[in-house]
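In: Got a sequence here, can you model it:
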Amino acid sequence: MSAPEKIVAESRTEFGKGAARRIRRDNKIPAVVYGHGNEPVHVILPGHQTMMALKHGGANALLALDIDGSEQLALTKDIQVDPIRRVIEHLDFVAVIRGEKVTVDVPIHVVGEAGPDTLVVNENTVVSVEAEATHIPEFFEVSVEGLPAATQILAKELDLPSGTTLLADEELLIVNVTEQISAEALEAELEEAEAEAGIEHDPSDDEIAEAQEEAIAEDAAAEGDSDSE
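Out: So this is what the prediction gives:
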């Protein structure tokens, strides 16, 4: 992880929905910093600079907040985003100190192409680790290049940097490379599962058309037989 970006924070003194809307109209973000047994610290952050810092810092972005002239390292814990406008509405941080160990969930990035006729299933997209607050890995890279079907990659096989400790179960399945199933086999499995569950199979448009063609052909054959009698 790169050095935390420094951001000047304003102390927040007004609260409530109206005050929050005014903050957002000024292109700023209301936030709160928790931790270390202290009272929560409510602040206002510059919108664009903060969004860019979070984008570059990844899922566990660490910021150096300048609050009334004092620096506070703050680890991102919750980001509330407007579902329509896709802008940040509120941020929660946890206060940390340099050298402190923290527990975080680090994303898994799968790269490469597995062997032919395989399907790569990312069974777990994050893994829990303990790391120094200023040295949190942005992600763990897992290569599946050329791997054959029936290959499984477990948490204990991840390449962890120095100072990072795995907290998740060592046998946690991260990536599963399976044999790719054909469309015909998949349809057969679905029909079997539906039959076992007592679910009637709804015919597809192709099946309906095929049945109609067969009925027309049978009718035509029957008419031919009656004409010849």
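In: CA only for contacts and neighbour counts going forward, please
Out: OK.
In: Would you mind measuring the gap between the ends of stretch 13-31?
Out: In stretch 13-31, first residue to last residue: 12 Å (C-alpha to C-alpha, to the nearest Å).
In: distance of residue 114 from residue 48?
Out: Taking C-alpha to C-alpha as the measure, residue 114 and residue 48 are separated by 39 Å.
In: between those two, which one's more packed in?
Out: Shown here are residue 114 and residue 48; by other C-alpha atoms under 10 Å, residue 114 has more neighbours (19 against 12).
In: That one: which element?
Out: For residue 114, there is no enclosing helix or strand under DSSP states H and E.
In: for it, what are its contacts?
Out: If you count contacts by C-alpha atoms under 8 Å, 6 or more residues apart in numbering, residue 114 has them with 120, 144-148, 177.
In: And for residue 191?
Out: Shown in contact with residue 191 (C-alpha under 8 Å, 6+ apart): residue 201.
In: For it, which three-state class applies?
Out: helix (DSSP: H, G, I helix; E, B strand; the rest coil).
In: Can you classify residue 178 as helix, strand or coil?
Out: What three-state DSSP gives for residue 178 is strand.
In: I have a second one here; can you model it like the first so I can compare?
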Amino acid sequence: MSTEKIKAELRTEFGKGAARRIRREHKVPAVVYGHGNDPIHLSLPGHDTMMALKHGGANALLEIDIDGEIQLALAKQIQTDPVRRVLEHVDFVAVKRGEKVTVDVPVHVVGDAAAETLVVTENATVQVEAEATHIPEQFEVDVTGAEAGTQFLASQLTLPSGTTLLTDADTLVVNVTAAPTAEAVEAELEEAEAEAGIERDEPEADAEAGDTE
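Out: Presented below is the predicted three-dimensional model:
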């Protein structure tokens, strides 16, 4: 895993008003926790931080330059404006090179299973312990040609050297099942509607034969 470098400014003002002022300057309020130290309150460049987090994936690791000192920090909580899609706040955990950390790594399905099957991701992430600077970006599950009934467990994932699986080895990660028929989908829909108290409109009866103008 590569690290992204970001230059930070120490924050001396706090509260919602201060946070709004920081965002108006196209910056992002952030806090670094960990290692028994007091939280470090920072202001980060908005665009650069967003790109670094996007490039780093689910477990982005940043080298934050704080007054000339580099602090390795792992992104743990990212708040984004749901409408404008801009960063509002980021919480980091301070880490050191060689230190082991516990993270949830995304599962990514590749390939096409056999015809008339349905591929279901039962667990979108798997928890592992890894060195802070060598966190896997994702685990790939190749379902190419997999028949209905094929199951992929956490124990079958390929882990890089130095990475330890923490999720139970028998946890079902990806399940390949038979694709439901149109009749089964219709029956399930009718059952759901009945449970919700929804009545379907019956087709209008054809005009009686013999009607005249």
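In: ok so, going back, please, a ChimeraX command that selects the buried ones among the contacts of residue 114 of the first structure?
Out: For anyone working in ChimeraX, the buried entries among those, judged by 16 or more other C-alpha atoms under 10 Å, can be selected with:
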select :120,144,147,148,177
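In: Turn the contacts of residue 114 of the first structure into TSV, columns for secondary structure.
Out: Below are the contacts of residue 114 of the first structure laid out as TSV (three-state DSSP):
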residue	secondary structure
120	strand
144	coil
145	coil
146	coil
147	coil
148	coil
177	strand
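In: and of the contacts of residue 114 of the first structure, the nearest to residue 58 of the first structure?
Out: residue 144 (22.8 Å; C-alpha to C-alpha).
In: The closest one touches residue 112, doesn't it?
Out: Yes - at 5.3 Å, residue 144 of the first structure counts as touching residue 112 under the criterion of C-alpha atoms under 8 Å.
In: so who does the residue nearest to the spatial centre of the second structure touch?
Out: Taking C-alpha atoms, centre = their mean as the criterion, residue 58 is the residue nearest the geometric centre of the second structure, at 6.0 Å. Each residue near residue 58 of the second structure by C-alpha under 8 Å, 6+ apart is listed here: 105-106, 137.
In: switch the cut-off to 10 Å
Out: Neighbour list for residue 58 of the second structure: 74-76, 103-106, 136-138 [criterion: C-alpha atoms under 10 Å, 6 or more residues apart in numbering].
In: what's the burial count for residue 116 of the first structure?
Out: As a burial measure, residue 116 of the first structure scores 12 neighbours (other C-alpha under 10 Å).
In: What of residue 70 of the second structure?
Out: Neighbour count for residue 70 of the second structure, taken as other C-alpha under 10 Å: 15.
In: likewise the one 4 residues further on?
Out: Taking other C-alpha under 10 Å as the criterion, the count of residues near residue 74 of the second structure is 27.
In: Where is the longest helix in the first structure?
Out: Criterion DSSP state H: the longest helix present in the first structure is helix 205-228.
In: Give me the residues contacting that one.
Out: With contact meaning C-alpha under 10 Å, 6+ apart, helix 205-228 of the first structure is reached by 202-204.
In: quick one, helices of the second structure?
Out: Secondary structure of the second structure (DSSP H): helices at 16-24, 46-56, 182-195.
In: Would you confirm that residue 10 of the first structure contacts residue 42?
Out: Yes - Residue 10 of the first structure is in contact with residue 42 according to C-alpha atoms under 10 Å; the separation is 8.7 Å.
In: so of the contacts of residue 58 of the second structure, which ones are in strands?
Out: Residues of those located in strands (DSSP state E): 74-76, 103-106.
In: Which member of these exhibits the greatest number of neighbouring residues?
Out: With neighbours defined as other C-alpha under 10 Å, the most crowded of these is residue 74; it has 27 neighbours.
In: mind listing what the closest residue in space to it that isn't next to it in sequence touches?
Out: Once flanking residues are discounted, residue 74 of the second structure sits nearest to residue 61: 4.6 Å by C-alpha to C-alpha, 6 or more residues apart in numbering. Applying C-alpha under 10 Å, 6+ apart, one finds that residue 61 of the second structure lies in contact with 1-5, 52-53, 55, 72-76, 92-95, 132-135.
In: Of these, keep whichever come out buried.
Out: Among these, the ones that count as buried by 16+ other C-alpha under 10 Å are 3-5, 52-53, 72-76, 92-95, 132-135.
In: what sits against residue 122 of the first structure?
Out: 108-110, 153, 173-177.
In: hmm, try it at 6 Å
Out: Residue 122 of the first structure makes contact with residue 175, according to C-alpha atoms under 6 Å, 6 or more residues apart in numbering.
In: quick one on the thing from earlier: please identify the most buried of the helices of the second structure.
Out: When the helices of the second structure are scored by mean count of other C-alpha atoms under 10 Å, the highest mean neighbour count falls to helix 46-56 (a mean of 16).
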